[in-house]
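Trainee: Quick one, structure for this:
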Amino acid sequence: MAEYQIMVAPNGARRQRRDHPALPLSPAELAQEAADCHRAGAAALHLHVRDAQGRHSLDAGRYREAMAAVAEAAPEMAIQITTESAGIYTPDQQFACLQALRPAAASVSVREMAQAPEIATRAYALCAETGTQVQHILYGDSCVAQLQTWYRAGVIPDAMRDVIFVLGKYAPPVLAQPQDLSGFLSATRTMDLNWSLCAFGRQERACLLAGIAAGGNPRIGFENNVETPEGDPLATNAASVAALVTAASAAGHILRKG
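Mentor: Predicted structure coming up:
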């Protein structure tokens, strides 16, 4: 039996309505989705915003609009922005997003920051100064090694111990499997991390249940998966959250909502 807390990632950077007709894109849609997912059991929202053409955006103004809408619709829900590049933004643009918003929480890709070490140093220092809760995105062993190097060098403050393990890939598509978690746990076993996981593809729920049992927190949502385990379309992000809560409860795990 384990306690866990859910973060929902309702849209991501790449999916469009052709991938799922209920994908939330506008601030109003994201706000409604946040409220629905909070009622279903999610405590936090991993927020992506889009530009006028529906493309991934790090625009501070668009973020502020969406954050305000979510805060009004789901005032008890924590909001985590992303600085992910999605192959569009450079590290200096990612830093500019952090600098403009100074958010309460942000996900930051170790792999992307490593492209510009001097900007990485400034970004982590800024987050330490502003109190931003950084969640380091880890895609594999090389990211873990980089994180360890930066802890030893003092680039990343020792207290910034939140990470998310990414199981599988969006492009080229690699479907996650529960056994994928073992490599991350082995690589990080001495690092004293507060870890979460997300998983691409229809085995998302099985992967997240394995993560909960191992002591991690799940991130679920259309960013990573739009299908049931049987391959049918999921109805909504909230339905996906609710199904995870039901399955985790059946396994004896305890949901922490706040």
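Trainee: only C-alpha atoms for contact and neighbour calcs from this point on.
Mentor: Noted.
Trainee: any idea where the strands of the stretch 51-200 of the chain begin and end?
Mentor: Using DSSP state E, counting those that start in this stretch, the strands of the stretch 51-200 of the chain run over 56-57, 78-82, 105-109, 133-138, 162-167, 194-199.
Trainee: One more, so I can put them side by side:
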Amino acid sequence: MAETIITCAVTGSLTRPQDNPNLPVTPEEIANSALEAADAGAAILHLHVRHADGRPSMELDHYREMVRLIRRKNNEVILNITTGPGGRFQPGDEDPKIAGPRTNFVTADRRVEHIVDLKPEICTLDLNTMTFGSEIVINTPPYVKRMSEIIYDNGVRPEFELFDSGDINLLRDFLDAGVFRGPPLASLVLGVKYGFAANSETMFYARNLLPRDTIWTGFGIGRMAFPMLAQAYVLGGHVRIGMEDTIKLSRTELVKSNAELVERAASIVRLLGGTVASGGRARQLLKLAQ
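Mentor: This next block holds a predicted model:
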């Protein structure tokens, strides 16, 4: 890569504050951590929100406050806001057709309500339907199509989250049908159980399945976060790191901040001979509004 874009995934929805007390939770904590990550070299901020007790949130007010606090201090960094929450279904114990208590499955319109309101530069669009823990994540083609229509209508660019090879087939089919617009932005998500394995062979295979003009990022989770970051760079992709993906620097050392992770990511890119793109340069590379 001539210039490598670092995305920082600031808090996610599955990492737990009890496992690392440095995990940002409130809109103010997430915004402050995001701004520190941008100062450390992240050109894109991938953003979720949470309730005060650490549970994942879909509250519009949480998104609004987080974005307000970030934009008050930084207008250059690119915001990439999740649309992942709202796709989980837990079959009930008595009747699997009836949703269990961990279900949060909502309409496609509800999934992107905050995108319509905030209009970030980018938002994620998950293409996976898969087992996720003891639940199912559901993103059927008609459901994805509806979400994409709303996203495009609001001038936002989707980043397609790809968890397995079938997701790439769906990406290709929807590009061919004109549902998605090229060149696509995509992330290869490695290390989620029952999805792409976090190893070199899998990333190489997945990259080769992508449409030729795809602008892609590759990342792994947990202890494979940094090995997969280096692998993504070597294979010509952009990179991602953050406390959504890993809360440990080593087996015994907890991550202190997202900035610490971004600094290490930037160091790896430079050691491998690369250059880290600024937020302004990333906007040019992705053809986003300045």
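Trainee: tm score of chain vs chain?
Mentor: After superposition, the two chains reach a TM-score (TM-score structural alignment, normalised by the length of the first structure) of 0.89; 255 aligned residues with a Cα RMSD of 2.4 Å.
Trainee: nearest to L234 of the first structure, of the strands of the stretch 51-200 of the first structure?
Mentor: strand 194-199 (15.1 Å; Cα to Cα).
Trainee: Following superposition onto the second structure, what is the mean distance for that closest one?
Mentor: With mean Cα distance after the TM-score superposition for the first structure, strand 194-199 of the first structure departs from the second structure by a mean of 1.0 Å once superposed.
Trainee: Helix or strand next in line after that strand, which one?
Mentor: helix 204-213 (DSSP states H and E).
Trainee: what helices or strands is that next one leaning on?
Mentor: If you count contacts as 3 or more Cα pairs under 8 Å, 6 or more residues apart in numbering; DSSP states H and E, helix 204-213 of the first structure packs onto strand 194-199, strand 217-220, helix 237-250.
Trainee: how about the next helix or strand after the longest one, aligned to which bit of the second structure?
Mentor: Past helix 237-250 of the first structure, heading to the C-terminal end, the next element that is a helix or strand (DSSP H and E) is strand 254-255. Aligned by TM-score structural alignment, strand 254-255 of the first structure corresponds to residues 275-276 of the second structure.
Trainee: And for stretch 27-43 of the first structure?
Mentor: So stretch 27-43 of the first structure sits over residues 27-43 in the second structure, by TM-score structural alignment.
Trainee: Please enumerate residues in contact with the matching stretch?
Mentor: For stretch 27-43 of the second structure, the external contacting residues (Cα atoms under 8 Å, 6 or more residues apart in numbering) are 5-8, 10-11, 24, 44-45, 49-50, 62-63, 65-67, 69-70, 73-74, 77-78, 257-260, 262-263, 266, 276-280, 282.
Trainee: These, buried ones only, as a PyMOL selection?
Mentor: Buried members of these, defined by 16 or more other Cα atoms under 10 Å, are picked up in PyMOL with:
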select buried, resi 5+6+7+8+10+11+24+44+45+49+50+62+63+65+66+67+69+70+77+78+257+258+259+262+263+266+276+277+278+279+280+282
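Trainee: Centroid-nearest residue for the second structure?
Mentor: When Cα atoms, centre = their mean is applied to the second structure, the residue found nearest the centroid is H46 (5.4 Å).
Trainee: Quick check: whichever strand or helix holds that one compared with the first structure, mean distance?
Mentor: Using DSSP H and E, the element containing H46 of the second structure is strand 44-47. Strand 44-47 of the second structure differs from its equivalent in the first structure by a mean of 0.8 Å after superposition (mean Cα distance after the TM-score superposition for the first structure).
Trainee: elements contacting that strand?
Mentor: Looks like strand 44-47 of the second structure contacts strand 6-9, helix 27-40, strand 78-81 (3+ Cα pairs under 8 Å, 6+ apart).
Trainee: The last one maps to which residues in the first structure?
Mentor: The one in question is strand 78-81 of the second structure. Residues 78-81 of the first structure are where strand 78-81 of the second structure lands when matched by TM-score structural alignment.
Trainee: And the matching stretch against the second structure, how far off on average?
Mentor: Mean deviation for stretch 78-81 of the first structure: 1.0 Å (mean Cα distance after the TM-score superposition for the first structure).
Trainee: mind checking how far that stretch is from the chain centre?
Mentor: Counting by Cα atoms, centre = their mean, to the nearest Å, stretch 78-81 of the first structure is centred 9 Å from the centre of its parent chain.
Trainee: which residues sit against it?
Mentor: Under Cα under 8 Å, 6+ apart, the answer for stretch 78-81 of the first structure is 43-48, 63, 67, 103-107.
Trainee: Equivalent analysis for stretch 188-201 of the second structure, please.
Mentor: Residues outside stretch 188-201 of the second structure that contact it (Cα under 8 Å, 6+ apart) are 130-133, 161-165, 202-203, 206-207, 216-222, 224, 228, 231.
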